[in-house]
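**Student:** need the 3D shape of this:
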Amino acid sequence: MSKHLPVLLIILFSSFLVFSGCQESVQLTTQPSGAISQMQAIPFEFSVDLAPKDQLNKWTESSFVRFTPPLSGKFIWETPRLLKFTPDMPLEPARHYSAVIQKAVLFGKKKRTDFDTLKFNTQLIEVEGVSATWSEYSSYGMKAPIELTLVFNQEIVVRELKNYLKVYCNGEEVTDLNIYGYGTDKEVRIYLEGKDNAGETQQFQLQLKAGLPSQYEYATLEKPAELTTLLHPVAEVKIQTINVEIRDGHQLLVMETNQKISPKILRSYLKVSPETPIQIENYGNKMHIKGAFKPGSLVNVSIRKGLHGLNGGELKEDFSYNLTLPDLEPFLRFTDQKGYYLMRNGFENLNVKCVNIKSFEVRLYEIYENNLSHFISENSDQFIRTDYSYDYGVDIDNYGRLMFLDSIHLPNVEKNTLQNRTINLQKQLRSKYKGLYAIELRHNSDRWERISKVVSLSDIGLISKQSPDEIIVYANALSSARPLAGARVQLRSVTNQVLATATTNGQGIARFQHLKEKLQSGPDGWVPSLITAHYGDDFNYISFRHSEVYNGRWENDGKEKKQIDAFLYPDRDLFRPGDTAHFAAILRNWDLSTPPDLPVRFQILGPSGDLVLDLKKTTNSQGSFEVQVPLSSGATTGRYRAQVLSTSKELLNSISFNIETFVPDKIKVSLGSDSKDAGPGDTLLFPLAASYYFGADCSSHSYEYRIRFQNQSFYSLNYPRFNFQ
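**Tutor:** Below you'll find the predicted structure:
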């Protein structure tokens, strides 16, 4: 048998090669590579059919591809060969990713694969451009600062820029660079001294070394960059760029020039077609032109020659430029981003507005009460917000349960048109649920486009007032405003510990008292975070963090607690020497009861602080007393102080008043002019008339006059380069 063994092995090995060669090879024909968008579906297209028909057009969380760093999202087979991954949130900026295809894409088919590890990245830190302009103070024949604006696609660390940047002007290195800014920023301004404002065009070359840090710890400028820009003489106005930018869902035209231009002057030279009412705002050398521009349309911007800049330059030739306005980016928003309370058994509607979205997914989560403090303290910034920026997601399943999932379709959506849709929670909750909910709206296909909101559904309205040692809670029904008696109110900490429990009285008021001692003796986590209230089967809460009213603008320290409180007041606060001043005081115990026959001292201090008057007084049955003080005709003028003290010399209250010598006006004087305009050599007449307020004309009186001429700057639209004085 040993003689036939090699032959048998050769036959078996040959058979294996034959059968292996019969397996169909699977290749990738489309794959992510290089730089991709932060917000896009990631395609994987194979050379052969893989997905069964029953798996097409279904969203799944099956692990067909493993990403590093990990990405959350869903897969969908659009065709038997085309697999797409849609991330749940935008990819991180300036981040490198890798992807490995898993065997699950074969669905058990016997096919041969040899997939390499795929590498791709979002847009890395790059320099988008540089522009050079004359500063606002440049003028003919003067050396003046030049402003270079360096624009990046992500925020960079401004203070580090000087270590990575070199600037050359006409081939000569510029060393006196002043970099303006701090922290991180996308646009960095660099100032340097100009050479010859009225000379030839200057060329600036900027060299950036790799390694410049960005706002992200993991990302730096990976490749060195070299940029060039021109600065035209200050005697010329040059339109450097015109672009379209989108701000808050609206399109505007941004025009950049080599020197600043007055919006009023630009309006008389500018024409935008098709015609539409426009607003012009200037931001340095950039002009923002706002109008009712229609997305997707062609806009022509024309500027007549002769336009003057604030540095004295002039546009030498007519300028015309055509722009095609892009379509609006899809967006999905809650109409009301701030409010998060809905009245139970009301309409329970939420309004949503969207643009260029045909359908979106609605997810409604209930947040459990025992997770309320953790959810609010750790994640509420992702939900309770007033801006429209993308968030990077919160795993709400860790705090509650998914109660409702549905897709809303918007048929016959007109492109670039704002759509409004009402989401009714009553249908979903059927009025039997109450409490806190998180609502998430997500674009069905572009799943990174999403917005979230917290909603509290309840008929309990809560108001709280806090002092260092006490918290007062008012509970009223939102539907009728009546006080809610018997509501159970709890004070919870940031760690969800119940710090105190109280029940509202007949006026709907609950008090948490003696808190200072309790909180100081408790653990570090005993910091009040929110108040919860239960009334029957209803529930609501109020968060200190998001409901606090800032009161730093007002004096809210309150009075110092004393045994006796006094209110002191005069008949007026201004007297003349020889007048009689009247003062009265009302005294009460701290519990507002009346202290009869209470001995006190009444004093008046003069302008220099000396004691002018010291009287002993006793309160009457109403807890008050009065004092009449005849003032001497020779009394010193100035500011006086009256005060009430206890017999133990404790100051109860004090007020100030003035003693002044004054004479009312008796004569009325009118002064005019015979002409509003005058030239050199002209004579100006100023007619003067005087009369007594109650009597005849004031004649045969001496008078004194002074005339002062003050220069007034004059600016002419016909001569914008000049300032007349």
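
**Student:** make it CA atoms for all contacts and neighbour counts henceforth
**Tutor:** OK.

**Student:** okay, strands next: where are they in the stretch 51-200 of the chain?
**Tutor:** With strands called from DSSP state E, counting those that start in this stretch, the stretch 51-200 of the chain shows them at 65-68, 73-77, 82-87, 96-101, 111-113, 118-122, 127-134, 145-157, 165-169, 172-174, 178-180, 184-193.

**Student:** off-centre distance for the very next helix or strand once past the last one?
**Tutor:** Translated: strand 184-193. As assigned by DSSP states H and E, the chain's next helix or strand after strand 184-193 is strand 202-208. Here strand 202-208 shows a centroid-to-chain-centroid distance of 35 Å under the convention C-alpha atoms, centre = their mean, to the nearest Å.

**Student:** go on, stretch 493-513?
**Tutor:** Relative to its chain's centre, stretch 493-513 lies at 34 Å (C-alpha atoms, centre = their mean).

**Student:** got the buried residues for it?
**Tutor:** Residues of stretch 493-513 classed as buried by neighbour count (16 or more other C-alpha atoms under 10 Å): 493-505, 508-513.

**Student:** what does stretch 637-644 give?
**Tutor:** Buried-residue list, stretch 637-644, by 16+ other C-alpha under 10 Å: 639-644.

**Student:** closest one to Asn178 out of those residues, please.
**Tutor:** Arg639 (53.6 Å; C-alpha to C-alpha).

**Student:** circling back: adding distance to Val254 and mean neighbour count, write the strands of the stretch 51-200 of the chain out as CSV.
**Tutor:** Listed next are these as CSV, based on distance: least, C-alpha to C-alpha, whole Å; neighbours: other C-alpha atoms under 10 Å:
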stretch, distance to Val254, mean neighbour count
strand 65-68, 39, 15
strand 73-77, 37, 20
strand 82-87, 33, 22
strand 96-101, 33, 18
strand 111-113, 51, 15
strand 118-122, 27, 17
strand 127-134, 14, 21
strand 145-157, 15, 20
strand 165-169, 26, 18
strand 172-174, 30, 12
strand 178-180, 22, 14
strand 184-193, 15, 18
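
**Student:** let's see this one next to it:
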Amino acid sequence: ETEYQLRVGPSAASASGEAALGQEYIATFNTSPFPAIARVRPEPDSVPDQWTRGVVIGFVSPMDWDTVEDRIIIDPDPGVARYYVNSYNNQISLDFPYELDTEYTVTVPGDAADPYGNTLGADFSWRFQSPGRPPIASFNLAPQISQLSTSAANAVDIIHVNSGDMEVRLYDMGLPLNLINRPYDLQDYQPAAEPLRRWQISPDTGRNELGIYTLPLADGGTLPSGVYLLALNAANVDENARYWQNQRNLLVIGDTNVTVKEMFGSVHVWVTDIASGRPVEGRELTLFDAQGVEAGTAVSDANGFATFAYQQINDYLEGVTVISGAPGQAGFGVGNSQWNQNIGGWTFGLPSTTSDEADLFAYIYTDRPIYRPGDTIYYKGIVRETDYGRYTIPAPRPLELKLFYHNFAGGQSVDVIIPVEMDADGTFSGEYTLPDDAPTGGYDLFIQDEGVDGRVGVTVAEYRRPEFQVTLTPEKEEALRGEAVNVLLEATYFFGGSAANLPVDWTIMEEPYSFFVPGLYYSFGDNAQFDYRNVGP
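**Tutor:** Sure, this is the predicted structure:
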């Protein structure tokens, strides 16, 4: 591949000799090498990474892709392989999922040609070995923190695939309040003490086979009540896998389940017996804040309930821990207010926050959502004391309502204070007339008093009120591809008459459609194999 430069001097004359070029002409061009393979991926005789797919072939020069696409042979045949051409890099990619532990041979035909008809001259082949399943060694426990009862034999299952020899270590942690409050620190925690026990495990499963090994922690019995650390290592599993595999787990062994609810000004606790599920009376409970400082004691009542008076240091719920009894004794249990994995409000589509709620909540609404400059906004608000959803009527009091619009473009803004008086029913209402020169945009109407939460948005626009309504009704909701569908258009004036003899412009748009099938790992998009493992029909 060589770069050439052509120069024509300024004295170059015309055929008649009466005129000259007058200035130097320079042209640059390159020659292309004959077709050849510059690079391939995976590399020959290699084992690609676990998440690699397909093959990539790079050529030294531009190619006639019609002589390449759908002509590359892959053995064993992967079935459907999608071709992707990158002309800028003279590169072609074939996407397909690998079979496990399979030797692939890829062959590019020798008659693959460049745009000038030059060919490779001979078939080009290379081999690579696909990887097996990624090595896994993981406790079959809840992430980070788990609980086992002293009423049943203590054992844990270990899920393993291609793990090699495994080692499990058990540590007595005492009361590790730092890890109970911040279990995400477990992944980098290094115990200072020697483990209570070690187990060396050599799995007997074959390559790529899933195995489950049950490890008794107390030789068929139970460990003394307390908090323990289980740590797992495996010969073939990378050390960093502990960040996504469950290889470090804080294990609470006890007979008491402790449920903790932290609120502003108090902490509520419910204790039950793990074996029977019944509330337990007389459990001695100790409250610790997020820094591990003792913050109070209480005793559960006949219903298993106890309440601590507790004032947070910060203006948010930082998390608290409650200990029942003491390690090594009956009645031991541990609970933390932030142990809510898969049962928190967001799991059920409910918004939740660790910040304190406002003292008052106001539901504000207007007579319509859009106005013109000069229009009158009629508004009403219903105010209630929040009190964690009880919504009682507050005493009458004055409030300040603010209408606000900020013009980010630097033009006219609006900042108006509207005094309102809340009546005995906890409501207020009124009106505000917009100036004739009010800027258009999105306005906020809200109560600016401290401790009151309530707002509504309105739009000010130079809009034209619609005169008629148009509806489109297809004769059927579903149709096969290529099938004609009639659509009924109806136009009516809002005052009741039909809108006849009006010109009609119409546009039809399409978008991909997918439907939901109950169950796991279904996808109907073209890129399904990028996201899901092919597990068969």
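
**Student:** helix, strand, or coil at Ala241 of structure 2?
**Tutor:** Here Ala241 of structure 2 is helix, with the state taken from DSSP: H, G, I helix; E, B strand; the rest coil.

**Student:** and for it, the neighbour number?
**Tutor:** Neighbourhood size, Ala241 of structure 2 [other C-alpha atoms under 10 Å]: 16.

**Student:** swap in Leu223 of structure 2?
**Tutor:** By other C-alpha under 10 Å, 19 other residues sit near Leu223 of structure 2.

**Student:** in the stretch 201-350 of structure 2, which spans are strands?
**Tutor:** For the stretch 201-350 of structure 2, applying DSSP E, counting those that start in this stretch gives strands covering 211-216, 226-234, 248-254, 256-263, 265-273, 284-288, 294-299, 305-310, 321-324, 333-336.

**Student:** give the other helices and strands that the first one contacts.
**Tutor:** This means strand 211-216 of structure 2. Judged by 3 or more C-alpha pairs under 8 Å, 6 or more residues apart in numbering; DSSP states H and E, strand 211-216 of structure 2 is in contact with strand 155-161.

**Student:** elements contacting the strand it packs on?
**Tutor:** Using 3+ C-alpha pairs under 8 Å, 6+ apart, strand 155-161 of structure 2 is in contact with strand 136-139, strand 211-216.

**Student:** how does it look with 10 Å?
**Tutor:** Counting contacts by 3 or more C-alpha pairs under 10 Å, 6 or more residues apart in numbering; DSSP states H and E, strand 155-161 of structure 2 is packed against strand 136-139, strand 166-174, strand 211-216, strand 226-234.

**Student:** which residues does the helix or strand following the first one contact?
**Tutor:** Which is strand 136-139 of structure 2. Using DSSP H and E, the helix or strand that follows strand 136-139 of structure 2 in sequence is strand 145-149. Strand 145-149 of structure 2 is contacted from outside by 141, 154-156, 179-180, 183-184, 186, 222-223, 225, 227-229, 248-257, 273-275, 333-334, 339, using C-alpha atoms under 10 Å, 6 or more residues apart in numbering.

**Student:** cool, stretch 508-517 of structure 1 as well?
**Tutor:** Stretch 508-517 of structure 1 is contacted by residues 462-477, 482-491, 499-505, 521, 528 when judged by C-alpha under 10 Å, 6+ apart.

**Student:** 7 Å - rerun?
**Tutor:** Stretch 508-517 of structure 1 is contacted by residues 468-476, 483-485, 500, 502-504 when judged by C-alpha atoms under 7 Å, 6 or more residues apart in numbering.

**Student:** looking at those residues, which is nearest Asp557 of structure 1?
**Tutor:** The nearest member of the contacts of stretch 508-517 of structure 1 to Asp557 of structure 1, counting by C-alpha to C-alpha, is Pro468 at 10.7 Å.

**Student:** just the helices in structure 1 please.
**Tutor:** Ranges of helices within structure 1 are 5-22, 263-269, 372-379, 425-429, 515-521, 544-547, based on DSSP state H.

**Student:** which one of these is the most hemmed in?
**Tutor:** Sort the helices of structure 1 by mean neighbour count, taking mean count of other C-alpha atoms under 10 Å, and helix 372-379 sits at the top with a mean of 18.

**Student:** what about that one, distance to the chain center?
**Tutor:** Remark: helix 372-379 of structure 1 is offset 22 Å from the chain centroid, using C-alpha atoms, centre = their mean.

**Student:** same deal with stretch 219-231 of structure 2?
**Tutor:** 35 Å.

**Student:** in it, what's buried?
**Tutor:** For stretch 219-231 of structure 2, burial by neighbour count (16+ other C-alpha under 10 Å) applies to 222-231.

**Student:** quick check, nearest of those to Glu99 of structure 2?
**Tutor:** Ala231 (32.6 Å).

**Student:** shouldn't that closest one be in contact with Tyr171?
**Tutor:** No - judged on C-alpha atoms under 7 Å, Ala231 of structure 2 makes no contact with Tyr171 at a distance of 8.4 Å.

**Student:** out of the helices of structure 1, flag the one nearest Thr133 of structure 1.
**Tutor:** With C-alpha to C-alpha as the criterion, Thr133 of structure 1 lies closest to helix 263-269 of the helices of structure 1, at 17.2 Å.

**Student:** ok, and what's touching the closest one?
**Tutor:** 280-282, 303-304, 307.

**Student:** go with 6 Å
**Tutor:** Identification of contacts with helix 263-269 of structure 1 by C-alpha atoms under 6 Å, 6 or more residues apart in numbering yields 280, 303-304.

**Student:** out of those, who has the most neighbours?
**Tutor:** For the contacts of helix 263-269 of structure 1, neighbours tallied by other C-alpha under 10 Å; top is Ile303, 20 neighbours.

**Student:** counterpart of it over in structure 2?
**Tutor:** Under the alignment (TM-score structural alignment), Ile303 of structure 1 maps onto Val108 of structure 2.

**Student:** what does Gly73 of structure 1 give?
**Tutor:** Taking TM-score structural alignment, Gly73 of structure 1 has no aligned residue in structure 2.

**Student:** how close does Gly73 of structure 1 sit to Arg447 of structure 1?
**Tutor:** Look at Gly73 of structure 1 and Arg447 of structure 1: by C-alpha to C-alpha, to the nearest Å, they are 8 Å apart.

**Student:** so how far is Glu467 of structure 2 from Thr459 of structure 2?
**Tutor:** From Thr459 of structure 2 across to Glu467 of structure 2, the span is 20 Å (C-alpha to C-alpha).
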